[in-house]
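Enquirer: need coordinates for the below:
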Amino acid sequence: MDIPLAEQLRPQSLDEFVGQEHLVGKGKPIRRMIENKKVISMVFWGPPGTGKTTLARIIAKYIEANFVPFSAVAGGGVAEVRKIIAEAKNNYGLFQKTTVLFVDEIHRFNKAQQDAFLPHVEDGTITLIGATTENPGFEVIAPLVSRSQIYILNSLEEKDIATIVDRAIKFFPKHKFEKEAVEHIIKNSNGDGRTAINAVELAASLSKKITLKV
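Expert: As a prediction, this is how the structure comes out:
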């Protein structure tokens, strides 16, 4: 199975992470939490392609926690939550290894499903990191919001997209990307890093020489 370029390019450290300097820059809140290895539950609120999943993975890696992805879109229910919690308790009991439960599209979970996370966030069994494109004040239950820190992720700036596009192009050393084509990709990605990478990958699949016509 071919691994999408966006997955191959996924940053593995804060130094590789692009954008969101207000959160991960020197002295900023998420960097401080990671450096102190004292991570609380949180919700990332922002548009697609701004690094929500990647940042959650990096946090788990830095604090040496198990990273467990969980998605409302994939149909995860309360029974699956209970299974994850049982495994988290077992891992901590046997290996003193904590669990970061990453809940993508958390706003798509109903109240009962969100309630299922609550006691385990409270007792520290899991560190919950939710991701949403919707205002968590309206879409996430109040008890969960009150026990989490809300962080806003912004659309990426053009300079950030340019960095990402440059990394993607390096995957295709035998291709020629004309400057105008690169600028077009950057400007039309609308601050979405994944869109930019996908555009480079698609263009490279169509021609060895990428111009505005490709």
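Enquirer: contacts, neighbours, all on C-alpha from now
Expert: Will do.
Enquirer: ranges for the helices of the chain?
Expert: Ranges of helices within the chain are 5-8, 21-24, 29-36, 52-62, 78-95, 111-122, 136-139, 142-146, 158-169, 179-187, 193-206, based on DSSP state H.
Enquirer: residues in contact with the closest residue to residue 182 other than its chain neighbours?
Expert: Leaving aside its chain neighbours, residue 182 sits nearest to residue 165 (7.7 Å; criterion: CA to CA, 6 or more residues apart in numbering). Taking CA atoms under 8 Å, 6 or more residues apart in numbering, we find residue 165 in contact with 182, 186, 196-197, 200.
Enquirer: which of the residues you listed sits closest to residue 54?
Expert: The closest of these to residue 54 turns out to be residue 197 (CA to CA; 14.5 Å).
Enquirer: residues in contact with the residue nearest in space to the middle of the chain?
Expert: Centroid-nearest residue in the chain, with CA atoms, centre = their mean: residue 53, separated by 1.4 Å. Listed by CA under 8 Å, 6+ apart, the contact set of residue 53 reads 102, 104, 131.
Enquirer: would you do the same for the sequence below? I want to compare the two.
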Amino acid sequence: MKQLLSEYLRPKSFHELCISDENKEKLEFMYENSRVMNMLFHGKPGTGKTSSSLIFYNSEKFDSIIINGSLETGVDEVRNRVRRYSSTLSLFPDKQRLVIIDECDYLSPNSQSGLRKLIEDNSDTCRFIFTCNEIKKIQQPLISRLLVLNFDVTPSIIKTTLESYRKRVIQKLKDRYGEINVDRVNYIINYYFPDYRIISNQLEYEFLLNTP
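Expert: Below is the predicted model:
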């Protein structure tokens, strides 16, 4: 069984990410220097927030865990898991530790409050990366402890971002499927851009229909 197209197309490096140059430069600098700040990635669904956090998570440069905020919403399970991770002796003492909390806008208010203290208590050993779609659901005292990066595609960068994304996707589709209907692919990309996740799902359905 082939890998889901959404995972196949997911960027594996910051070079492949279709985000603003400003955000990309900040993330690349932290990554290359292994000096990650506490951060919050926010923006519309499918704009590269999770993909960016996974580049850190999947790298051998860091010792990291990932928590899905939409599944682990209780204050005790989140707090206890983070506390256990940050307090145990690392098997990789030379690597910076990262706690990645995806979809943190699903966390309860109590969970968010508990995380504020954990960020402060573990500042010598851990850094935190949060992702969310709705920043208004995040408590201001938590936001104030984080570098906030907006992943929404603004009008000023939409042209260059769209072209960069289009070229990468078309090449990857050709690598996977051989001949493709470029006009149809362009139509789907133009229609759903910049929701990269929906584009991947629509393209997967398209190829499912047209592959013997």
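Enquirer: let's have the helices of the first structure in TSV, adding distance to residue 70 of the first structure.
Expert: Putting those into TSV (distance: least, CA to CA, whole Å) gives the following:
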stretch	distance to residue 70 of the first structure
helix 5-8	17
helix 21-24	23
helix 29-36	21
helix 52-62	11
helix 78-95	9
helix 111-122	12
helix 136-139	17
helix 142-146	16
helix 158-169	26
helix 179-187	31
helix 193-206	20
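Enquirer: nearest to residue 69 of the first structure, of those?
Expert: The nearest among the helices of the first structure, by CA to CA, is helix 52-62 at 8.9 Å.
Enquirer: what about residue 180 of the first structure, neighbour count?
Expert: 12 (other CA atoms under 10 Å).
Enquirer: swap in the one 10 residues further on?
Expert: Residue 190 of the first structure is flanked by 16 other residues according to other CA under 10 Å.
Enquirer: trace the residue nearest to the centre of the first structure over to the second structure, please.
Expert: By TM-score structural alignment, residue 53 of the first structure lines up with residue 50 in the second structure.
Enquirer: look up how far residue 24 of the second structure lies from that match.
Expert: Residue 50 of the second structure is 14 Å from residue 24 of the second structure, where distance means CA to CA, to the nearest Å.
Enquirer: do residue 165 of the second structure as well
Expert: With CA to CA as the criterion, residue 165 of the second structure and residue 24 of the second structure are 14 Å apart.
Enquirer: could you do residue 15 of the second structure as well?
Expert: Taking CA to CA, one finds residue 15 of the second structure at 8 Å from residue 24 of the second structure.
Enquirer: of these two, which one has the most company?
Expert: When residue 15 of the second structure and residue 24 are compared for neighbours, residue 24 comes out ahead with 16 against 11, by other CA under 10 Å.
Enquirer: residues in contact with that one?
Expert: Here residue 24 of the second structure is in contact with 14, 17 (CA under 8 Å, 6+ apart).
Enquirer: again, but for the one 10 residues further on
Expert: For residue 34 of the second structure, the contacting residues are 61-62, 95-96, taking CA under 8 Å, 6+ apart as the criterion.
Enquirer: aligned counterpart of it in the first structure, please.
Expert: In the first structure, residue 34 of the second structure lands on residue 37 (TM-score structural alignment).
Enquirer: okay, its match and residue 208 of the first structure: tell me how far apart.
Expert: Distance from residue 37 of the first structure to residue 208 of the first structure, by CA to CA: 46 Å.
Enquirer: neighbours of residue 154 of the first structure, how many?
Expert: Count around residue 154 of the first structure with other CA under 10 Å applied: 19.
Enquirer: that one: what's it in contact with?
Expert: 20, 46-47, 50 are the contacts of residue 154 of the first structure under CA under 8 Å, 6+ apart.
Enquirer: tell me which of those persist in the second structure.
Expert: Shared with the second structure under both residues aligned by TM-score structural alignment, their matches' CA atoms under 8 Å, the contacts from these are 46-47, 50.
Enquirer: list just the nearest of the residues you listed to residue 121 of the first structure.
Expert: Nearest member of these to residue 121 of the first structure, counting by CA to CA, is residue 46, at 22.2 Å.
Enquirer: what's near enough to touch the closest one?
Expert: Contacts of residue 46 of the first structure by CA under 8 Å, 6+ apart are 52, 131-134, 152-155.
Enquirer: of those, which belong to strands?
Expert: 131-132, 152 (DSSP state E).
Enquirer: if I line the two up, what does residue 68 of the second structure land on in the first structure?
Expert: Residue 68 of the second structure maps onto residue 71 in the first structure, by TM-score structural alignment.
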